[in-house]
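Participant: Okay, sequence plus prediction incoming.
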Amino acid sequence: MLYPAMEDYALDIIIGKGPSARSIRLDLPKFTLIGATTRMGLLTSPLRDRFGIKEQLAMYDADSLKEIIMRSAQILNIAITDEGAVEIGSRARGTPRVANRLLRRVRDYAEVRGNGSIDLSSAKEGLDMLGVDELGLDEIDRRMLDVMISKFGGRAVGLDTIAAATGEDATTIEDVYEPYLLRLGFLARTPRGRIVMPAGYAHLGYPCETQQLKLEVEE
């Protein structure tokens, strides 16, 4: 039903059933259709090809996130310094939704433990209390990396095994946590499973045996 609407600005509707069924065409006013998805591969090729312009959205940089946080703070009537906004933005995974969530939680911390306004110090203390580190990793991100290093010795590990070892759902790991770790270069996918990269070892303070890691990647 969507294809003729996109191509001809019309809908072909079947009325009735069997031999008495008939088709009528409804003309539509011209319109612009905008689609958004994080799972492009799940769309059929005919649907993808009917969109005339395809754009890939990038993650927000630090300056853009700072502006978003400052604007949200204004709307929420929160006093915040530039340094506080930058600190929150730097731990927001490049995502405005995450930045706004962290802003609200840091506000709660500042109101209870501070003077109600957010500066660099209160932002750091609030985010540390939430377990969000300087790169935006939370407790589950770090647990995933730690389990893969300490329990499996850095060997390639399957998704279901990681899920069982961490107590998290496999789909949640794949869709929520893994993409950011891949983007940071902390994690890699190999034919044998997931492995932690040297940057992931360094972030958790573990020594990395690069020769063993090289073998895992090549295999």
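Facilitator: Alright, I've got the coordinates.
Participant: Only C-alpha atoms from now on, for both contacts and neighbour counts.
Facilitator: OK.
Participant: Can you point out the buried residues in the longest helix anywhere in the chain?
Facilitator: Ranked by residue count, the top helix of the chain under DSSP state H comes out as helix 96-113. Within helix 96-113, the residues that count as buried by 16 or more other C-alpha atoms under 10 Å are 96, 99-100, 102-103, 105-110.
Participant: could those go into a markdown table alongside distance to Ile68?
Facilitator: Below are the buried residues of helix 96-113 laid out as a markdown table (distance: C-alpha to C-alpha, whole Å):
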| residue | distance to Ile68 |
| --- | --- |
| Pro96 | 7 |
| Ala99 | 8 |
| Asn100 | 8 |
| Leu102 | 12 |
| Leu103 | 10 |
| Arg105 | 16 |
| Val106 | 15 |
| Arg107 | 15 |
| Asp108 | 19 |
| Tyr109 | 20 |
| Ala110 | 19 |
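Participant: Looking at those, which one is closest to Phe31?
Facilitator: Pro96 (29.0 Å; C-alpha to C-alpha).
Participant: so the closest one makes contact with Lys66?
Facilitator: No: assessed by C-alpha atoms under 8 Å, Pro96 is found out of contact with Lys66, at 9.5 Å.
Participant: Asp175 in helix, strand or coil?
Facilitator: helix (DSSP: H, G, I helix; E, B strand; the rest coil).
Participant: Arg97 versus that one, what's the distance?
Facilitator: 16 Å (C-alpha to C-alpha, to the nearest Å).
Participant: ok, back up a step: tell me the buried residues in whichever helix or strand comes after the longest helix of the chain?
Facilitator: As assigned by DSSP states H and E, the chain's next helix or strand after helix 96-113 is helix 120-130. For helix 120-130, a neighbour-count test (16+ other C-alpha under 10 Å) marks 120, 122-124, 126-127 as buried.
Participant: Just want the angle from helix 120-130 to helix 96-113.
Facilitator: 100 degrees (axes from the mean of the first three to the mean of the last three C-alpha atoms, to 10 degrees).
Participant: Below is an additional structure, to be compared with the one above:
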Amino acid sequence: MTDDAYEDSSIDATARVVDPGGTDDERRFEAALRPKRLADFPGQPRVSSQLALVLEAARRRGAPPDHVLLSGPPGLGKTSLAMIIAAELEQPIRITSGPAIQHAGDLAAILSSLAEGEVLFLDEIHRMARPAEEMLYLAMEDFRVDIIVGKGPGATAIPLQLPPFTVVGATTRAGLLPAPLRDRFGFTGHLDYYSGADLATILHRNAALLDVESTPDGISEIASRSRGTPRIANRLLRRVRDYAQVHGTGVVDLDAARTALALFDVDVSGLDRLDRGVLEALCKRFAGGPVGLTTLAIAVGEEPDTVETVVEPYLVREGYLIRTPRGRAASDKAWEHLGLAPPEPTAPTSAGTPTLPFGSDEGRFG
């Protein structure tokens, strides 16, 4: 048990719980950079101001706030906000995830050990098992769970009253949440991608916390290639810091940033090797598309889910990729970014239907 853990295994609001797969350096890095209060949370001004109002009203009432749902792409600060909520309320936080709760009994064990006012953070809440979801409905609304004892006709439901608590749910796919669960959250905040100025503010702060000397030009270069995501910005800051310490002067300046990011295959638009691989496959192998997701994934040696959830959101948002009913297609911006000329439009046939460059649809829409 760590120094910041309570006897019932709940975690102090100022603690940082990370996945066990990270290294000790990564854990210390993340712990050092997470803001502890809403006033220190950069970006997301609308969500921050709305959340500040909800928490202040709850403090004045002397009661736990409504349940909170945070949605948005990965890496934008949903976990940080959950920990900030606990810190602002001066309450401990219990952290778990949807995939870890596959049975109603798993959730019942967590709920029955919560203290009054405690914050329960459920990451990736949309991946929770359906029986656990149905138990959570009752717990969130009435602060009660029914424990089933026995099996078959002799089974008995024993109601267990719970102290008031606050659920903070985080999801990257809010559309997958069932409506009954979504409706039980009193406040829903959607996190958007950060502006370059907000990312630069985050990087300046984090460089100072890590005792890394930097220049405004170097920080701005990293921010411009971070895809609007603080998690990516922090990762790139680490890599540029490493390069500056090994091959440079130890200062994260413009030259160190450009050279290091080129070494790690991050181009001026923030596209990495996989992003460019998808665009090159579209343009060079399939004449710009349209081509099906499965075929495109095979062409770049990745799983379709990886292409759809990791690569596509940014490429579509930035206008490099177009999703059509017939498959994925490259935009003019993608051709320009790769330095390639788009193919000439094919002449229509006598029936008025354009022909495809390869003369066959086979394999293009799989």
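Facilitator: Here it is on my side, so go on. These numbers come from a predicted model, not from an experiment.
Participant: one step back: TSV for the buried residues of helix 120-130 of the first structure, including distance to Glu7 of the first structure?
Facilitator: Listed next are the buried residues of helix 120-130 of the first structure as TSV, based on distance: C-alpha to C-alpha, whole Å:
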residue	distance to Glu7 of the first structure
Leu120	53
Ser122	55
Ala123	51
Lys124	53
Gly126	52
Leu127	50
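Participant: just curious, which of those is nearest to Ala21 of the first structure?
Facilitator: Among the buried residues of helix 120-130 of the first structure, and counting by C-alpha to C-alpha, the member closest to Ala21 of the first structure is Leu127, at 63.2 Å.
Participant: distance of the closest one from Glu87 of the first structure?
Facilitator: 9 Å.
Participant: do the same with Met148 of the first structure
Facilitator: 29 Å.
Participant: Also Glu218 of the first structure?
Facilitator: 38 Å.
Participant: Which one's more surrounded, the two?
Facilitator: Glu87 (21 against 8; other C-alpha atoms under 10 Å).
Participant: my guess is Val217 of the first structure contacts Thr190, does it?
Facilitator: Yes: here Val217 of the first structure reaches Thr190: they are 6.2 Å apart, a contact under C-alpha under 8 Å.
Participant: Between the two, which is the more surrounded one?
Facilitator: More neighbours surround Val217 than the other of Val217 of the first structure and Thr190, with 18 against 15 (other C-alpha under 10 Å).
Participant: quick one: contacts of the one helix or strand that one maps to?
Facilitator: Following DSSP H and E, one finds Val217 of the first structure within helix 210-218. Outside of helix 210-218 of the first structure, the residues within contact range by C-alpha atoms under 8 Å, 6 or more residues apart in numbering are 154-156, 190, 195, 197-198.
Participant: Mark which of the residues you listed are part of strands, please.
Facilitator: 190, 195 (DSSP state E).
Participant: Of the buried residues of helix 120-130 of the first structure, which is the nearest to Arg50 of the first structure?
Facilitator: Leu127 (44.2 Å).
Participant: The stretch 151-300 of the second structure: strands as residue ranges?
Facilitator: Remark: strands assigned in the stretch 151-300 of the second structure by DSSP state E, counting those that start in this stretch are 156-161, 166-171, 187-190.
Participant: Need those strands in a markdown table (columns: distance to Gly277 of the second structure and mean neighbour count).
Facilitator: Below are the strands of the stretch 151-300 of the second structure laid out as a markdown table (distance: least, C-alpha to C-alpha, whole Å; neighbours: other C-alpha atoms under 10 Å):
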| stretch | distance to Gly277 of the second structure | mean neighbour count |
| --- | --- | --- |
| strand 156-161 | 54 | 12 |
| strand 166-171 | 28 | 25 |
| strand 187-190 | 30 | 18 |
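Participant: closest to Val47 of the second structure out of these?
Facilitator: Closest among those, using C-alpha to C-alpha: strand 187-190, at 5.7 Å.
Participant: In the first structure, what range does that closest one match?
Facilitator: On the first structure, the counterpart of strand 187-190 of the second structure by TM-score structural alignment is residues 53-56.
Participant: How far away from the center of its chain is that stretch?
Facilitator: 19 Å (C-alpha atoms, centre = their mean, to the nearest Å).
Participant: What of stretch 29-41 of the first structure?
Facilitator: 20 Å.
Participant: Quick check: Val266 of the second structure touching Asp272?
Facilitator: Yes: counting by C-alpha under 8 Å, Val266 of the second structure touches Asp272, with 4.7 Å between them.
Participant: quick one, which of the two is more surrounded?
Facilitator: Val266 (20 against 17).
Participant: what range in the second structure does stretch 178-196 of the first structure sit on?
Facilitator: Against the second structure, stretch 178-196 of the first structure falls on residues 312-330 (TM-score structural alignment).
Participant: Report the buried residues of that stretch.
Facilitator: 312, 314-315, 320-322, 327-330.
Participant: Between the two ends of it, what distance do you get?
Facilitator: Span of stretch 312-330 of the second structure from end to end, C-alpha to C-alpha: 11 Å.
Participant: and it, how far from the chain's centre?
Facilitator: 20 Å.
Participant: got a list of contacts for that stretch?
Facilitator: With C-alpha under 8 Å, 6+ apart, stretch 312-330 of the second structure has contacts from 227, 275, 279, 282-283, 288-293, 331-334, 365.
Participant: same thing but at 6 Å, please
Facilitator: 288-292, 331, 333-334 (C-alpha atoms under 6 Å, 6 or more residues apart in numbering).
Participant: List only buried entries from the residues you listed.
Facilitator: Of the contacts of stretch 312-330 of the second structure, these count as buried by 16+ other C-alpha under 10 Å: 288-292, 331, 334.
Participant: Which pair of those spans the longest distance?
Facilitator: Going by C-alpha to C-alpha, the pair spanning those furthest: Gly292 and Ala334, at 17.4 Å.
Participant: re earlier: dump the contacts of stretch 312-330 of the second structure into TSV; add distance to Ser195 of the second structure as well.
Facilitator: What follows is the contacts of stretch 312-330 of the second structure, written out as TSV (distance: C-alpha to C-alpha, whole Å):
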residue	distance to Ser195 of the second structure
Gly288	30
Gly289	31
Pro290	31
Val291	32
Gly292	32
Ser331	24
Lys333	21
Ala334	22
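Participant: Now do the residue mapped onto Val147 of the first structure from the second structure against Tyr320 of the second structure, distance only.
Facilitator: Superposed on the second structure with TM-score structural alignment, Val147 of the first structure falls opposite Ala281. Per C-alpha to C-alpha, Ala281 of the second structure is found 13 Å from Tyr320 of the second structure.
Participant: Would you mark the buried spots in whatever helix or strand His337 of the second structure lives in?
Facilitator: Assigned by DSSP H and E, His337 of the second structure falls within helix 332-338. For helix 332-338 of the second structure, the neighbour count (16+ other C-alpha under 10 Å) marks 334-335 as buried.
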